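Chemist: Need a 3D model of the following:
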Amino acid sequence: MTTPGLHERVLSRLGPAIVAGEPAPGEVLRLEQLEARYGVSRTVVREVVKVLESMRVVTSRRRVGVTVLPRTEWNIFDPRMIRWRLAGADRMEQLSSLSQLRTAVEPVAAALAARNATPEHCGRLTAAVIGMSVSARRGDLEEYLRHDIEFHHAVLEGSGNEMFAGLTQVVAEVLAGRTHHHLMPARPEPEALRLHAEVSDAIQGGDPARAEKAMRAIVQEAIEAMEAMAAEPGEGPSRPPERRRSGGKPRAGDVPRPHVTRRR
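Modeler: The predicted model follows:
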């Protein structure tokens, strides 16, 4: 395995372990201990420590070692940190916190995008909605996820607010976590697809109020769907598509086709 591959392998084991509390904050790790534990060279260990330092997870001092920092010091917006925490025991707590962040940011971003989005952003939104609709019909959750991430990326970037655009990877990790940790239905809800199409239409039509309202509904629908699935042990992507929260059966016509309004 190459050095970059070893580095990622060790990071993917040590990082989640620290996030889970083993080793605990304040505990000191020795480089030689990490070398022996993971069977890698000192160079690989140092690369891993540098990444963890950049995330404010640990601090390193000569003759002291690598000290695990308290959670209050961590860069909680780092995509790796989000991924590790979503893989841990406090997954739902983390999803709840991130969903609250989305509720505060994305509706406002959608309203701003209705004022500031360029034709390029509008084209990306249309393509993403079409891609989501097609992949939903196929039941291809990974492809659906790819288009969903692109949709939200276009909204955040189209807002014209660089701080909102900087949260793109945070939102992407939330969406990916929902899919990869079995908190998505086997086929995405028609209502979720309809709302995405409505946001796209409102942004392209220059309607900030409608864009904000529809995006707020998207986030709320996601929260309710995650809570419902988390409350059903054993449920996940393999859940039969006819078992829907609304109690209805899916129909081919349930998936909306995006309506494109030309910006004036």
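
Chemist: all contacts plus neighbour counts: C-alpha atoms, from now on.
Modeler: Noted.

Chemist: and the next element down the chain from the helix or strand containing residue 59?
Modeler: If you go by DSSP states H and E, residue 59 is part of strand 58-61. Per DSSP H and E, the first helix or strand lying C-terminal to strand 58-61 is strand 65-68.

Chemist: In that next one, which residues are buried?
Modeler: Neighbour counts over strand 65-68 (16 or more other C-alpha atoms under 10 Å) mark 65-68 as buried.

Chemist: Dump the residues you listed to a markdown table, plus distance to residue 179.
Modeler: Shown next, in a markdown table, are the buried residues of strand 65-68 (distance: C-alpha to C-alpha, whole Å):
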| residue | distance to residue 179 |
| --- | --- |
| 65 | 38 |
| 66 | 34 |
| 67 | 34 |
| 68 | 30 |
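
Chemist: Now the two most distant members of these.
Modeler: Among the buried residues of strand 65-68, the pair separated by the greatest distance (C-alpha to C-alpha) is 65 and 68, at 9.8 Å.

Chemist: now the other sequence, so there's something to compare against:
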Amino acid sequence: MNRPPRGLHGQTVEILGERIIRGTYPPGSALYPERIEAELGVSKTVVREALRVLAAKGLVESRQKRGTYVRPRSDWSLLDGDLLRWQGRSVPHEGFLDNLAEVRSIVEPAAARLAARRRDDDDLARLAGALDRMAAAGADADALVEADLLFHRALLAATHNELLSRMEVVIEAGLRVRDRIVHGAESWADPLPAHRAVLEAVRAQDPGAAAEAVATLLTQATDDLHDLVPTTHEGDPG
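Modeler: Sure thing, here's the model as predicted:
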């Protein structure tokens, strides 16, 4: 799982990156290193290195005479693990949730097909363990989110395809945003039956049923989210 970096340098990257994602620093706006140094109480070197990291992610650019400014969203490395994580913490950009849902609908049913063909006993144990944690989570939204993430990581791992496994950064971003909204509501649909159907199809080595079970799970997840997003975002700042 992609985790935030530590230390002053890492914290500065986190603060500036999240501000750009949230729109505090909108595309085209200038960043003034000396102001950042004073506000955050960090050195010129820390700010310079943080801006270099953000530049590598496509978020900012520095030019002589123009200074440092935020690049257009179309230039951002949107599949970068940090960018996905930062977007997952804020009110999603218009279309972000739908884009993630589309990616998941392409990747996860295909992954389930492969998992049904290739899974071994360890894979089944990890999937079952994630379901057990989901059941034990009860009304604990944070525990439920972590169990959900564990299940979907285990499903990708069961494909025994190292490139598909790396898609967890995208899947995790989508899950964290979706689960933060859905499980932040007063009540939510029981996630166990849909996930259990995926496990049983994978266990039975039935690729078609596994893909169908995941597609059903994703449809349910999208429907739940669309029911909640308008009221969840009502009153949020632009």
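
Chemist: From the centre of the second structure, give me the residue that's furthest out.
Modeler: Most distant from the centre of the second structure: residue 65, at 36.7 Å, with distances by C-alpha atoms, centre = their mean.

Chemist: Do me a favour and get the end-to-end distance for stretch 24-41 of the first structure?
Modeler: Taking C-alpha to C-alpha, to the nearest Å, stretch 24-41 of the first structure runs 24 Å from one end to the other.

Chemist: Could you check it and say which residues are buried?
Modeler: 24-25, 28-29, 31, 34-35, 40-41.

Chemist: Those residues in helices, which ones?
Modeler: The helices, defined by DSSP state H, take in 31, 34-35 from the buried residues of stretch 24-41 of the first structure.

Chemist: At which residues are the helices of the stretch 151-264 of the first structure located?
Modeler: Shown for the stretch 151-264 of the first structure, the helices assigned by DSSP state H, counting those that start in this stretch span residues 162-165, 168-180, 190-204, 208-230.

Chemist: before we move on, what about the stretch 1-150 of the first structure?
Modeler: Taking DSSP H, counting those that start in this stretch as the test, the helices found in the stretch 1-150 of the first structure are 3-19, 31-38, 42-54, 79-86, 91-116, 119-138, 141-158.

Chemist: can you pull the contacts of the most centrally placed residue in the second structure?
Modeler: Centroid check for the second structure by C-alpha atoms, centre = their mean gives residue 173 as the closest residue, at 0.6 Å. Shown in contact with residue 173 of the second structure (C-alpha atoms under 8 Å, 6 or more residues apart in numbering): 84-85, 87-88.

Chemist: What remains of the residues you listed once you look at the first structure?
Modeler: Comparing the contacts of residue 173 of the second structure with the first structure on both residues aligned by TM-score structural alignment, their matches' C-alpha atoms under 8 Å, the contacts found in both are 84-85.

Chemist: Just give the nearest non-adjacent residue to the residue mapped onto residue 131 of the first structure from the second structure, would you?
Modeler: Superposed on the second structure with TM-score structural alignment, residue 131 of the first structure falls opposite residue 133. Computed as C-alpha to C-alpha, 6 or more residues apart in numbering, the closest residue to residue 133 of the second structure that is not its neighbour in sequence is residue 147, at 5.6 Å.

Chemist: The one you found is in contact with residue 128, isn't it?
Modeler: No: at 10.7 Å, residue 147 of the second structure and residue 128 do not qualify as touching, with contact defined as C-alpha atoms under 8 Å.

Chemist: between those two, who's got more neighbours?
Modeler: A direct count of neighbours by other C-alpha atoms under 10 Å for residue 147 of the second structure and residue 128 places residue 147 higher, at 22 against 18.

Chemist: show me what contacts that one?
Modeler: Neighbouring residues of residue 147 of the second structure by C-alpha under 8 Å, 6+ apart: 130-131, 133-134, 137.

Chemist: ok, the residues you listed in the first structure, which still hold?
Modeler: Compared against the first structure with both residues aligned by TM-score structural alignment, their matches' C-alpha under 8 Å, the contacts of residue 147 of the second structure retain 130-131, 133-134.
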